[in-house]
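1. Got a sequence here, can you model it:
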Amino acid sequence: MQDMAQDQEAMMDDLAQRLRETRAVFEQASQIPRVASAIRGLQRIETSLGRPPRVGIFGEFNSGKTSLTNILIGRKALPTSVVTSDRGSTLLRYADQPELYAIGAEGGRHRLTTAAFQKLIARPALTEIGVPFPRLRNYEIIDTVGVSDPSLGGLPPKRAANSYVHGAVWCTVASQAWKRSEVSQWRTIPESVRKRSLLVVTHLDAVPNPQDREKIAERIRSEAANLFHGFVMISLTQALRALSPEGEIVDETAWYNSGAAELEHWFSEIVAMARVDKRRRAVAAARAIAQRLLSAPLRTPHEIAVSHLQAAWSNRVRRRVRDAAGGRDIGQLTVEQHIETLVSAARGFAAYGLEPWLQKRVRTGTMRDILALLPREPAQVRGVVAGMEPAQAHRALALIVDQVAAELREALMEITPAKGDRPAELPRQVAEAASAVSAWGNEQAG
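-> Here you go, the predicted structure:
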């Protein structure tokens, strides 16, 4: 297994080196917007490759997730309790010095000092902890809240699996293993993640009879074998007693008898599988970036500016409406509030987003006609939604945003481009590097 991990690490290093060399060539033409976008894409892939695979620990309330996490990181680091914990989901990763971050429901990441932590009121969706534990050099772990207690916040299994993890472990209590409620929750996790997953039967001490344990194992094999890569039965308390505070195994017999040695074997397998999948995804993403760079003629500065302005309009309005809703569903805004927000966004966009660019290219009268496309007064909008039910009105207001974006693009594209407004040419060395990455990616996929 160690040789396999070393081979995988060498392949990751080779891929990262290829990406760095390609990016160095692209940076010679970073003034071309599409090349600059490709450079940013390669940087994101490199950053992802620099992180180890991430495994999510899932299960119902009090199923032993945190104790299992402590075994996997080799430290009794996270608090465990028989009462509800309100700390939400926790991401554990390696760091040379301890670090603490809060990650909100919208994905914002904020570093927390001691003082900032004391001021934290809203429970984050995810608390990220960086600690200098050697095992976390090979994998990261998300210890999630109990899925049977949605009041705790944190990350639902489906969202965590889609957005955060490469592999998964589901903890089920031996005395009532693999209930119907667990099956339904597990099936919400994408099949791509379930391929790299373990079912861990915990609290084995509560079932001391070997025959009863074998019955549980037989039922698991019968009902869950096609939903997991493997399954393990473990006594968490016995395994933790076999560990020293520094994570060393001090009682080999107890460690083996607890099921922890088998857990390590299976867990190493899903981490290795996740590492292979990370590389496959990175190769596919690099190939897509290269092919996109080569696939179509480069746009003129005029076309790029129009596209940016069109996107800026839509993004500005949606951001204003979301802020006005204050985290609630937009449907909870009154229709009048939604109209006022839309008009306010239009006024701000006209003042700060459109005019400076337009003034360089068009006459004042033409600019006035284009800006007239924006809903600058509430009365312009009220008539459109008059008599509609609130839900229908909100949908109509969203359509207005899209319609204005389309009309803006049409009007702006009719403006005569400035003199010398021609598309840039993709330098030969950039095209050759992109072609090489595309061909290599096809070869790897084959």
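
2. from here on, contacts and neighbour counts on C-alpha atoms
-> Noted.

3. Tell me which other helices or strands the helix or strand hosting residue 171 touches.
-> In the assignment (DSSP states H and E), residue 171 maps to strand 167-173. For strand 167-173, the helices and strands in contact under the criterion 3 or more C-alpha pairs under 8 Å, 6 or more residues apart in numbering; DSSP states H and E are strand 54-59, helix 191-194, strand 197-202, helix 260-295.

4. Let me know the angle separating the first one from helix 260-295.
-> Relative orientation of strand 54-59 versus helix 260-295 (axes from the mean of the first three to the mean of the last three C-alpha atoms, to 10 degrees): 130 degrees.

5. before we move on, what about the third one?
-> Using the same axes, to 10 degrees, the inter-axis angle of strand 197-202 relative to helix 260-295 is 150 degrees.

6. quick one: residue 260 and residue 240 touch, right?
-> No: between residue 260 and residue 240 there is no contact under C-alpha atoms under 8 Å: 9.1 Å.

7. Would you tell me which of the helices and strands packed on strand 167-173 gets closest to residue 172?
-> Closest to residue 172 of the helices and strands packed on strand 167-173 is strand 197-202 (C-alpha to C-alpha; 5.0 Å).

8. after that closest one, next one along is what?
-> Scanning forward in sequence from strand 197-202 by DSSP H and E, the next helix or strand is helix 210-224.

9. Here is a second sequence; please produce its structure as well for comparison:
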Amino acid sequence: MTDETAALQASRKPRIALMGEFSAGKSTLSNLLLGARPLPEKVTATRLAPVWMSYGDTAPYRVTVEGATEPVALERLESIPVQETRVIRLFMECDILELCDLIDFPGISDPNMSSNVWERMLPEVDAVIWCTHATQAWRQSEAAVWDMMPDAVRDFSVLLITRYDKLTTDKDRRRVFQRVRRETDGQFAATFPISLLQALQAGDDYEKWDASGAGPFVTHLIDMIEKLTKVAARTDQPLYNIANGTKIPEPVRATIMPRRVQRVRQDAEPDDDTSDGAVRASS
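-> Below you'll find the predicted structure:
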């Protein structure tokens, strides 16, 4: 093993935030990427402090705003005081978390939750998958929050136009996609229209999987994680903390074996935002 390979393996994993306004599809996206519900059936992530998910079987705990840690019970997560909690840490053994950490943020537009709840976790972020609802895509409130992001984070982030199937005509779909691309020009590494529920329901039908928009998005995501992993190995802090104009270390161009992105079907048939699905990257 070369010193460079050892350094890469010892480095921290990329940290990817799932963000967007209330009811933009973040919970469905989380289920899709993880292949399972990270939270119990009756627990809603929108009522929680940010949830940081990593690979492993460590018991869940919360980190207070003062930095102390306390064990928590999954079935009682909604009893955790939001304003006094910086982050909830959950651990699962699933494919995507072998590659990166995911941080599920509450909806940015929730009038019942102070923005401090999620703003204080932004310094931990390397990249963002931002979900915007197709029928009201890229609202002014979303654009205002995205203006806070440094260029280093934007350079790797992805914009998902979710619930794309709610746009009933090709004309409407083209119009929304073109407008969003125009209004966010240069602010994201890539933009994908997607129907997350259709992706969950695709099963082993790869044509339906790709038609939902999930195929192109997940292929891009795996490539993005590979690049972020190389950058994280050469950066002693999350990319959010790197000031605009600072040169970001280039990813190492290592030889990568051919890979494929697999969709693994779960037993349950999805019928709403709490449905299960799975995404797997394999070499």
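
10. What residue in the second structure is paired with residue 99 of the first structure?
-> Alignment note: residue 99 of the first structure maps to residue 59 in the second structure; criterion TM-score structural alignment.

11. got a list of what that match touches?
-> 71, 90-91 (C-alpha atoms under 8 Å, 6 or more residues apart in numbering).

12. Next: residue 78 of the first structure.
-> 66-67, 70.

13. Sitting in helices, which of those residues do you find?
-> Among these, DSSP state H puts 66-67, 70 in helices.

14. Can I get the residues you listed in JSON lines including distance to residue 89 of the first structure?
-> Below are these laid out as JSON lines (distance: C-alpha to C-alpha, whole Å):
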{"residue": "66", "distance to residue 89 of the first structure": "10"}
{"residue": "67", "distance to residue 89 of the first structure": "14"}
{"residue": "70", "distance to residue 89 of the first structure": "14"}
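
15. of all these, which comes closest to residue 107 of the first structure?
-> Nearest to residue 107 of the first structure, judged by C-alpha to C-alpha, of these is residue 66 at 23.3 Å.

16. Which residue in the second structure aligns with the closest one?
-> Per TM-score structural alignment, residue 66 of the first structure is aligned with residue 27.

17. Count the residues that sit near that match.
-> 24 (other C-alpha atoms under 10 Å).

18. Verify the stated contact: it with residue 51.
-> No: using C-alpha under 8 Å, residue 27 of the second structure is not in contact with residue 51; the gap is 11.4 Å.

19. for the stretch 51-200 of the second structure, what spans make up the strands?
-> 51-55, 61-64, 69-71, 85-92, 101-104, 127-133, 158-162, 190-193 (DSSP state E, counting those that start in this stretch).

20. now for those strands, which one comes closest to residue 35 of the second structure?
-> Among the strands of the stretch 51-200 of the second structure, the nearest to residue 35 of the second structure by C-alpha to C-alpha is strand 85-92 (10.5 Å).

21. could you check the distance from residue 112 of the first structure over to residue 151 of the first structure?
-> 24 Å (C-alpha to C-alpha, to the nearest Å).

22. more crowded one of these two?
-> Remark: of residue 112 of the first structure and residue 151, residue 112 carries more neighbours, 17 against 10, as counted by other C-alpha under 10 Å.
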